[in-house]
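Trainee: With the sequence up front, the predicted model follows.
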Amino acid sequence: MPFTFSHPLFAAPLNKLVPRLSIMGLALGSMAPDMEYFIAMEPYRSIGHEWQGFLLLGLPLSIACSAAFYSVLAPLLPRLLPSIGSLDRYAADRLSKTRLRAPASVSAWGWFLLSLYIGYLSHLFMDGMTHTNGWLVVRNTELMYERTAGLPTYRWLQYLFSLLGLLVYAIWLAFDYGRWRRVRSKTAQAVSPALASFEPSAFRSHRPLDKLALWFCASCVGLILLAPKIMFSEHPDNLVLWLVAGLSSALFGFFSAGLLLNTPGKGRFIRAVGLLLLLVFAALFKASAIVREATSSPYEAGPIGLWIGYIWVFSILVWVLSSSGKRRQYAAVQPVSGSSSQRQV
């Protein structure tokens, strides 16, 4: 398969054809079939690539991820980036010009869900060109049997699409950042004494120690997840395991840090308890899975119902934790006063 985080490249541009489609919905839907890998913290595949999987796994996970992004991760981004090159200000400015909000009406929810499904179909379409049983490989068997540098052609297509997705992201970000720097420089020369009218109205610079504390908190939570996963794995030298488990741990670490450090007083304690319950729930489920594997035949089908139930409970907990402090989180990305170039995601 192409790298999971490269898939949005092939779905998000559909928003240009139908502007009412949600970019967030398209992006999350394009990654939905692979989301169970990151919940399992390993390349575990059940029904994620089937239409039932979209309804039973992809849908709840996508809604939970959208809540986490809107309320926790997006407002956290400027605090994660260094002030070198004004990267933190760049992130804050771009976020302030994007109306980050979850669907708030029946119509918005309808377009969001439709976007999820279209993104999901785009994932299957791209996988069809890079899987042995995919539509393109089945119709062109030379993709399976012809080899270059020891690898079949369809495998090279996997690497090509993965690299293409990541390169386009990197090139676009570099171009946009350079353009932002040029505009900022011109504004600095035209406005005196500084950039007060250009800076995001809600942006406030964070001390380096604050940013280090955020990274330290995220790293600790991430290591708590990653260490036992690798230690108790049957194949701890598997690079794919390290990639999937590492990304899962990092994302959950940032999510946890955002919840804890952006919430004051009593709310922080409540969210800490919620995170602890989420971790305990995940640990209990994993422990029960290990026991089942040790006591059942290796050819016995796994209890898919338990996996689906776990996904739903996990998604609900993430959604509740994310939504509990939504109003405070949005304060960090309020639109710039007088800006007319806002875009909803």
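Mentor: Right, received. Where do you want to start?

Trainee: Please count neighbours and contacts with C-alpha atoms only from this point.
Mentor: OK.

Trainee: Show me where the stretch 201-345 of the chain has its strands.
Mentor: Under the criterion DSSP state E, counting those that start in this stretch, strands of the stretch 201-345 of the chain are mapped to 343-344.

Trainee: in it, which spans are helices?
Mentor: 208-231, 239-261, 265-295, 304-323, 326-330 (DSSP state H, counting those that start in this stretch).

Trainee: could you dump those to TSV with distance to Leu28 and mean neighbour count?
Mentor: Formatted as TSV, these follow (distance: least, C-alpha to C-alpha, whole Å; neighbours: other C-alpha atoms under 10 Å):
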stretch	distance to Leu28	mean neighbour count
helix 208-231	22	16
helix 239-261	15	20
helix 265-295	22	14
helix 304-323	14	17
helix 326-330	20	17
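
Trainee: To Ala11, which of those lies closest?
Mentor: Minimum separation from Ala11 across the helices of the stretch 201-345 of the chain (C-alpha to C-alpha) falls at helix 239-261, 21.5 Å.

Trainee: quick one, that closest one and helix 304-323 angle?
Mentor: Per axes from the mean of the first three to the mean of the last three C-alpha atoms, to 10 degrees, the angle that helix 239-261 makes with helix 304-323 is 40 degrees.

Trainee: chain center to helix 239-261: distance?
Mentor: Distance of helix 239-261 from the chain centroid (C-alpha atoms, centre = their mean, to the nearest Å) equals 10 Å.

Trainee: cool, stretch 44-57 as well?
Mentor: With C-alpha atoms, centre = their mean, you get 18 Å for stretch 44-57.

Trainee: same thing with stretch 48-66?
Mentor: Its chain's C-alpha centre and that of stretch 48-66 lie 14 Å apart, by C-alpha atoms, centre = their mean.

Trainee: Below is an additional structure, to be compared with the one above:
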Amino acid sequence: MPFTLSHPAAAVPFTRWGLVLSALIVGSLSPDFIYFIFLSPQYHAGHTFIGLFILDIPMGLVVLWIFHKILKYPILSLFPITHQHCLMPVANRFHFFPLPHFLLIVFSLFIGALTHIAWDAVTHFNGWVVVQLPILSAPLIETPQGTLKVYKVLQYGSTFLGAALLFYGYISWLKQTPKAPIRQKLLLSTQTQWFILVLMGLSSGFVAMIYGFVSVAPLTHFRLVYPFIVQTVVAGISLLFIELIIYSILWHSQNPNPNPQPPLPNLTHKK
């Protein structure tokens, strides 16, 4: 499968339709959420038409709520200050209601998930497009792990292309976005930011590698390296998400009401 975090590259352009950016991004990740719940890439229900409605959109709404209500400002506090100045207005802009906007969020989740499923249809051995076009299953490259077929090369290539497009798009947006003031309580020292990031990265990575070894062991053949990497990455993302929730809860305990609504203007006229 293309790396989960590259999938937003196909969904972000739909903001031109007036769709909700964060919902598009979460929606584009949602078909893979079931992997991170069961710590295994063997569950594909989220990639089906029925799963789109009974799994992807409901799970997407839950993750979107967790992000905006719990994770958003604590994660933002880990960004460099120049990034915070540009991202803060975007973070403040989101709201779930009124009802028409909520329905727009649901539709954005749907479109995001659809881009994920469409992308996978071209890059999975059992994807609809791959099944319909046998040329995509033609052998292309021989490796120690076996034969790389066309769809697999498309999978790896599109993963790197998607990640590169996201990085380029973000940097371009950052350069042209005016900077807004931020609240002092969002600021962490650079040393604190790095300490938190390194701690979460190393701890989740270490535990995930142990899980990968346990899941695939014994690693007696080079062909098992890829399953080991997949299991490790899935577990690592799951653990990192849990760590972000724990960090965010601690952050909120020290920073209640990080983004209070500004006071209403005084509309009374003095006589």
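Mentor: That came in fine, so what should we check first? This one's a predicted model, so the numbers in the text were calculated from it and none came from an experiment.

Trainee: circling back to that earlier point, can you tell which of the helices of the stretch 201-345 of structure 1 is closest to Leu76 of structure 1?
Mentor: Closest of the helices of the stretch 201-345 of structure 1 to Leu76 of structure 1 is helix 239-261, at 6.1 Å (criterion: C-alpha to C-alpha).

Trainee: how about that closest one, aligned to which bit of structure 2?
Mentor: Aligning helix 239-261 of structure 1 against structure 2 (TM-score structural alignment) gives residues 229-251.

Trainee: List the contacts of that stretch.
Mentor: Stretch 229-251 of structure 2 is contacted from outside by 35-37, 39-41, 70-71, 74-75, 200-201, 204-205, 207-212, 215, using C-alpha atoms under 8 Å, 6 or more residues apart in numbering.

Trainee: And stretch 214-221 of structure 2, by the same measure?
Mentor: Applying C-alpha under 8 Å, 6+ apart, the external contacts of stretch 214-221 of structure 2 come out as Phe213, Leu224, Val225, Pro227, Phe228, Gln231.

Trainee: on that earlier part again, export the helices of the stretch 201-345 of structure 1 to CSV and tack on distance to Leu57 of structure 1?
Mentor: Listed next are the helices of the stretch 201-345 of structure 1 as CSV, based on distance: least, C-alpha to C-alpha, whole Å:
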stretch, distance to Leu57 of structure 1
helix 208-231, 22
helix 239-261, 17
helix 265-295, 16
helix 304-323, 6
helix 326-330, 24
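
Trainee: do you know which of the ones you listed lies nearest Trp156 of structure 1?
Mentor: Nearest of those to Trp156 of structure 1, taken as C-alpha to C-alpha: helix 239-261 at 16.8 Å.

Trainee: Next one: the counterpart of Ala27 of structure 1 in structure 2 from Val12 of structure 2, what distance?
Mentor: Ala27 of structure 1 maps onto Ile25 of structure 2 when the alignment is built from TM-score structural alignment. Remark: distance between Ile25 of structure 2 and Val12 of structure 2 (C-alpha to C-alpha, to the nearest Å) = 7 Å.

Trainee: Those two: which has the busier surroundings?
Mentor: Higher neighbour count among Ile25 of structure 2 and Val12: Ile25, with 24 against 21, using other C-alpha atoms under 10 Å.

Trainee: that's a helix at the more buried one, yeah?
Mentor: Yes - checked against DSSP: H, G, I helix; E, B strand; the rest coil, Ile25 of structure 2 lies within a helix.

Trainee: wait, what's in contact with the residue nearest to the spatial centre of structure 1?
Mentor: Nearest to the geometric centre of structure 1 sits Cys65, at 6.8 Å (C-alpha atoms, centre = their mean). By C-alpha under 8 Å, 6+ apart, the residues touching Cys65 of structure 1 are Leu28, Val318, Trp319.

Trainee: Stretch 239-249 of structure 2 vs structure 1, average distance?
Mentor: Stretch 239-249 of structure 2, aligned to structure 1 and superposed, deviates on average by 1.3 Å (mean C-alpha distance after the TM-score superposition for structure 1).
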